[in-house]
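K.L.:
this one's sequence-less:
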């Protein structure tokens, strides 16, 4: 079967591979997803033409050094395993373009990660990383970088080296600040930042002219004085704003579906009411009474909507003296 180029053994409850797999010398694509192979089989190192290897969902605990002999490999998918580190020989995979390591138990990355010069997609989501080696930023061809759901407390300004990056995921870490150099990533279209320690987003976000999709936490849309941050007003080109932990009742679907401009208008009005105790939510097309987020409101204007009845939450506002529900 030397002419075989593709082999899919997905979900077969395999726990080992026979040495005869090495006889498939023409194999280019091997899919072993969702089996029970805990160690990468050594005979695979003789499949010199292999370009794509998928061992995701196997409970794999260790990747042995001979993986570095697969010199033609372009895609390596090891997601949903139990790997705690990669062998330094992984750096020999000079043609590798895609490396998926999300949902493992990685707590360290060796500097040799920076030798994967052709890499365009790197997913390290849902691991245990506390730091990133500076060599990772040598991967100047990266377009997708996922570092979310780790334990990173610091991000180097060298991240600006990956100038081709279109999507960077940094959410759910322990970051206390972001390097200003992120503002120089002119190709960046998707950026996720929610679930970190920092409470305010830097103004350099307005420099990201290609940014279309931004993920933040609820506290990021408020300044410490209750006003709206400048980036939310000045950022141009944004088409999607995702707010983690934002209760649906605070951002109704009818508002969300009207686009980023309407969402920003809603956020600004909510923010302004924190300081003035007056809230105007007119002309949003609301069909039901919105949740009143602040108990100290004295004035609430929900006119020019489609509201049929007032909610108990609004009627129970203790300091409300001015209510407008006209159409």
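P.N.:
Sure thing, it's come through. Quantities reported herein were computed from a predicted structural model and do not represent experimental measurements. Numbering: from 1, shown residues only.

K.L.:
CA atoms for contacts and neighbours, from now on please.
P.N.:
Noted.

K.L.:
packing partners for the helix or strand residue 122 falls within?
P.N.:
Element membership of residue 122, judged by DSSP states H and E, is strand 121-123. Using 3 or more C-alpha pairs under 8 Å, 6 or more residues apart in numbering; DSSP states H and E, the elements in contact with strand 121-123 are strand 98-100, strand 144-146.

K.L.:
which residues make contact with that strand from outside it?
P.N.:
97, 98, 99, 100, 101, 102, 142, 143, 144, 145, 146, 147 (C-alpha atoms under 8 Å, 6 or more residues apart in numbering).

K.L.:
Presented hereafter is structure B, for comparison with structure A:
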């Protein structure tokens, strides 16, 4: 077995006599056909690679039944007929095809064809002539119309044409008599063909994100319809004929201009999900109370001022969204919703907590953010199943004691209140995993939090905390910690002993700026995300290079003059943000960062090398290539300059010159000691230049040498080198 075959052996298996091979996400530019027996291959997945063409492979893979090649760069396909008579499934979505390959016409066994997210502009006739095709997916292309479908098609069950350029739909679609799902959302349709009622088996019709001003009357003749989507249109009225859709299970009318729902909507006895969010509704028909099967009701972002008591008889309701209305109280009958599990009352202007909520025994998610609450009911602790509670942007000054009785609570959001501390009973929330307290008035880190060993995410940004307790290390499950915009005078080293920490945020856009990062940061060996933006850092510790799992490093808006050396050791880095610092020179090692796909940004720096127009692109490979060539030329120029002047500088100027060039005192003393006496004194200057280049690295430039020579009075020598540099720059240009 060859080496290539050996590498593929772990990805190859046999199912019901069919050889299957998974080569997804391998960075392949070509299918390694010689590494396996094509003739026996039945299933091949090569998704998420860099393939441009698959023609040669397909012409040889005669036994292929399933071929999945989505998320590649395929532009071409075999133009001539291909012998894939057994091919039943073909997925070429998210590629660069400009047309439906004509050679597919010979694939008579196709049942599933996915060509979504390409650049296709036309659908050939043969796409509707396949005798076995059940699913045809052409969404997210540039198609404007359907071809003429001359005869009835009895096999196609699902047609996806979403996110194309249709302004009208050809009546020939009505010849697809077996169609069960038709997705036309994301086009510019204003009407439907009159013969649509011939689609007697149609169950799913999605017309969201079009330009309908009214509900097409043809819809009401589709008696098999189970799901109807008409969201994000310009519909102002729902006709009474909606009652004819007796089998409707899901109705989405969100984000239209509907001011009133008809009473007839109450006759949709099988309706389970009604979404009318984002309409200027002021009243809801009482007939909705007859919807005994209703599970989800979305009436958010409307103009409701009350919740009618009749709706409380929808006893099977599990999800109720009433957010962004003007509902200030709930009726007593609300307690009938015994199995309600999710309730959203955020952004209603509530000043008093509706106590009736505490009588909902099945409630698991309660959203009450963006109101004016100052307290909650003492009875709230009765909600023993509550897992998520959101109270952000209210007016709480003290932590409500009743919250400590929510024994199942896992997520608590109290962002944007005026809390100063947490009660000792907070430790009773033993199931709490996520705690969000940013934007409060906390001055001291609450000691009780150190006893919450189960905490996984803690957000304390935007408070007034100045130091952390040593017991922070007891949070052994804590993976994410946000301490941004607080009042730390120094880097809080206590975070460096939190054993499981993976995300640390310390950006100080509105807090006290950090001047340096402690070397103990290197102890966080599991860290994947580090945000140190908006501080006044001038350097980073070398220990940062130990964070081998770090993927995101955010350093924008600091005072860094160079890219820290430790950064090049971060081999897993995917994101590096350096914008708005003081960096004039990017090192050539920048091209080694995390591969070609790294998200790199160094805009807003006084960049000289490379120039700003190259930095603006954010591509590390071109930046690294430019710096690499620049370094070679600059080093060559500096070498020639030194050779031209090194023996012309008086030995008496040794210390004055190299002190100005920034060579360390210890190094200069060592050179003077080694090259003592008249015979060796001439070598001091060349050795000094060598020390300058070693200590200053990329800062030992021709421009710096010219500047220092002029500064110490060697103006003639400085002028000679300036002329030499000008000639070199002209040749380079």
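P.N.:
Arrived safely, thanks for sending. The shown structure was predicted, so the numbers you read here are calculated from the model rather than taken from an experiment.

K.L.:
hmm, back to that, superpose on the second structure and give me the mean offset of the strand holding residue 122 of the first structure.
P.N.:
Mean deviation of strand 121-123 of the first structure relative to the second structure after superposition (mean C-alpha distance after the TM-score superposition for the first structure): 0.5 Å.

K.L.:
The second structure: matching residues for that strand?
P.N.:
Using TM-score structural alignment, strand 121-123 of the first structure corresponds to residues 365-367 of the second structure.

K.L.:
go on, stretch 137-148 of the first structure?
P.N.:
Mapped onto the second structure with TM-score structural alignment as the criterion, stretch 137-148 of the first structure occupies residues 381-392.

K.L.:
try stretch 163-170 of the first structure
P.N.:
Residues 407-414 of the second structure are where stretch 163-170 of the first structure lands, counting by TM-score structural alignment.

K.L.:
Not counting its own residues, what contacts that stretch?
P.N.:
Residues outside stretch 407-414 of the second structure that contact it (C-alpha under 8 Å, 6+ apart): 384-393, 428-438.

K.L.:
Kindly recompute the last result at 7 Å.
P.N.:
384-392, 429-437 (C-alpha atoms under 7 Å, 6 or more residues apart in numbering).

K.L.:
so what's whatever residue of the first structure lines up with residue 267 of the second structure up against?
P.N.:
Counting by TM-score structural alignment, residue 267 of the second structure corresponds to residue 23 in the first structure. Residue 23 of the first structure is in contact with residue 2, counting by C-alpha under 7 Å, 6+ apart.

K.L.:
Likewise for residue 383 of the second structure?
P.N.:
Contacts for residue 383 of the second structure (C-alpha under 7 Å, 6+ apart) come out as 358, 361, 363, 406.

K.L.:
Let's see that with 6 Å instead.
P.N.:
Contacts here follow C-alpha atoms under 6 Å, 6 or more residues apart in numbering; on that basis residue 383 of the second structure touches residue 361.

K.L.:
Same question for residue 26 of the first structure.
P.N.:
Contacts of residue 26 of the first structure (C-alpha under 6 Å, 6+ apart): 2, 3, 4, 5.

K.L.:
quick one: secondary structure of it?
P.N.:
At residue 26 of the first structure, secondary structure determined by DSSP: H, G, I helix; E, B strand; the rest coil is coil.

K.L.:
same deal with the one 4 residues further on?
P.N.:
Here residue 30 of the first structure is strand, with the state taken from three-state DSSP.

K.L.:
right, and it touches residue 51 too?
P.N.:
No. Using C-alpha atoms under 6 Å, residue 30 of the first structure makes no contact with residue 51, being 8.5 Å away.

K.L.:
residue contacts, residue 68 of the second structure?
P.N.:
Per C-alpha under 6 Å, 6+ apart, neighbours of residue 68 of the second structure: 45, 90, 91.

K.L.:
Tell me the spacing between it and residue 113 of the second structure.
P.N.:
Separation of residue 68 of the second structure from residue 113 of the second structure (C-alpha to C-alpha, to the nearest Å): 10 Å.

K.L.:
Thank you kindly, that will do.
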